[in-house]
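Engineer: attaching a predicted model along with its sequence, questions to come.
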Amino acid sequence: MQQYNTKQEQMRFYKSKAWRSLRAEVLKEQNYECQECKRLGLVTLTDSDKHKTLDVDHILEIATHPELALEISNLRVLCVPHHNEKHGRYQKKPNKWENDEQW
């Protein structure tokens, strides 16, 4: 079984033909909609003005569950902000002036 412990191994996987094909299938199957936004009653679709609006997320990560890397039941579409939130990336910094008096 293939392991995906290093960034290099993971990048090789994400550039593979098998992943790109499955990613396209999942996007189509889930109507190009972020599943987390949908759960919250919102709609996030592909934005042609942006480089990438939607990601296909592994629910159980490939580093810990390599056997599920190409398992469609382990995949879901997320918008980039929700995908980043899941992984703790690019979190919005708190606004120190948010509760300040406005006049």
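Structural biologist: Perfect, I can see it now.
Engineer: for the rest of this, base every contact and every neighbour count on C-alpha atoms.
Structural biologist: Fine.
Engineer: and the lengthiest helix in the chain, which residues are buried?
Structural biologist: Longest helix of the chain, by residue count under DSSP state H: helix 17-29. If you call a residue buried by 16 or more other C-alpha atoms under 10 Å, then helix 17-29 has these buried ones: 19, 22-23, 26-27.
Engineer: can you count the residues close to the closest residue to residue 27 other than its chain neighbours?
Structural biologist: If the residues on either side of it in the chain are set aside, residue 27 comes closest to residue 77, at 6.4 Å by C-alpha to C-alpha, 6 or more residues apart in numbering. Using other C-alpha atoms under 10 Å, the number of residues around residue 77 comes to 26.
Engineer: want to compare, so here's the second one:
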Amino acid sequence: MSETEMHGGVGMPDRWQRIWAPHRMAYLTGENRPLDGNDVACPFCEIPKLSDEAALIVARGDEVYAVMNLYPYNAGHLLICANRHVADLTDLTVTERNEI
């Protein structure tokens, strides 16, 4: 199968293997931004406060949670988040890393 056939013949194939995700435009344009102007709240701190169904949480642990991405690049894309802010994966505790 040629590269053009693999891409369905749409446009010119490129070597970057870009994922076209037009549904992400709502995120990029701020379509679902809070109406109260509260842009400073960390979404990853707010998500665990919601019910699993409302927040799209698929698993909760003592130290981390897994949540479906509202604007995924690929089907099945999950975010795994620590319950606290960390700047780098190496900043996770042993318990957090094991739970992930």
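Structural biologist: Cool, got the structure. On a predicted model such as this, the values are computed, not experimentally measured, just so you know.
Engineer: let me see the TM-score of these two.
Structural biologist: The TM-score (TM-score structural alignment, normalised by the length of structure 2) is 0.26; 50 aligned residues with a C-alpha RMSD of 4.8 Å.
Engineer: what packs against the very next helix or strand once past the longest helix of structure 1?
Structural biologist: Counting by DSSP states H and E, the next helix or strand C-terminal to helix 17-29 of structure 1 is helix 35-39. Helices and strands touching helix 35-39 of structure 1, by 3 or more C-alpha pairs under 8 Å, 6 or more residues apart in numbering; DSSP states H and E, are strand 75-79.
Engineer: give me the buried positions along the strand it packs on.
Structural biologist: For strand 75-79 of structure 1, by 16+ other C-alpha under 10 Å, it's 75-79.
Engineer: could you tell me the angle between that strand and helix 17-29?
Structural biologist: 70 degrees (axes from the mean of the first three to the mean of the last three C-alpha atoms, to 10 degrees).
Engineer: quick check: what element follows strand 75-79 of structure 1 along the chain?
Structural biologist: Defined by DSSP H and E, the subsequent element after strand 75-79 of structure 1 is helix 80-86.
Engineer: buried set for that next one?
Structural biologist: For helix 80-86 of structure 1, by 16+ other C-alpha under 10 Å, it's 80, 82-83.
Engineer: which of those sits closest to residue 10 of structure 1?
Structural biologist: residue 83 (16.5 Å; C-alpha to C-alpha).
Engineer: I am finished for the moment; much appreciated.
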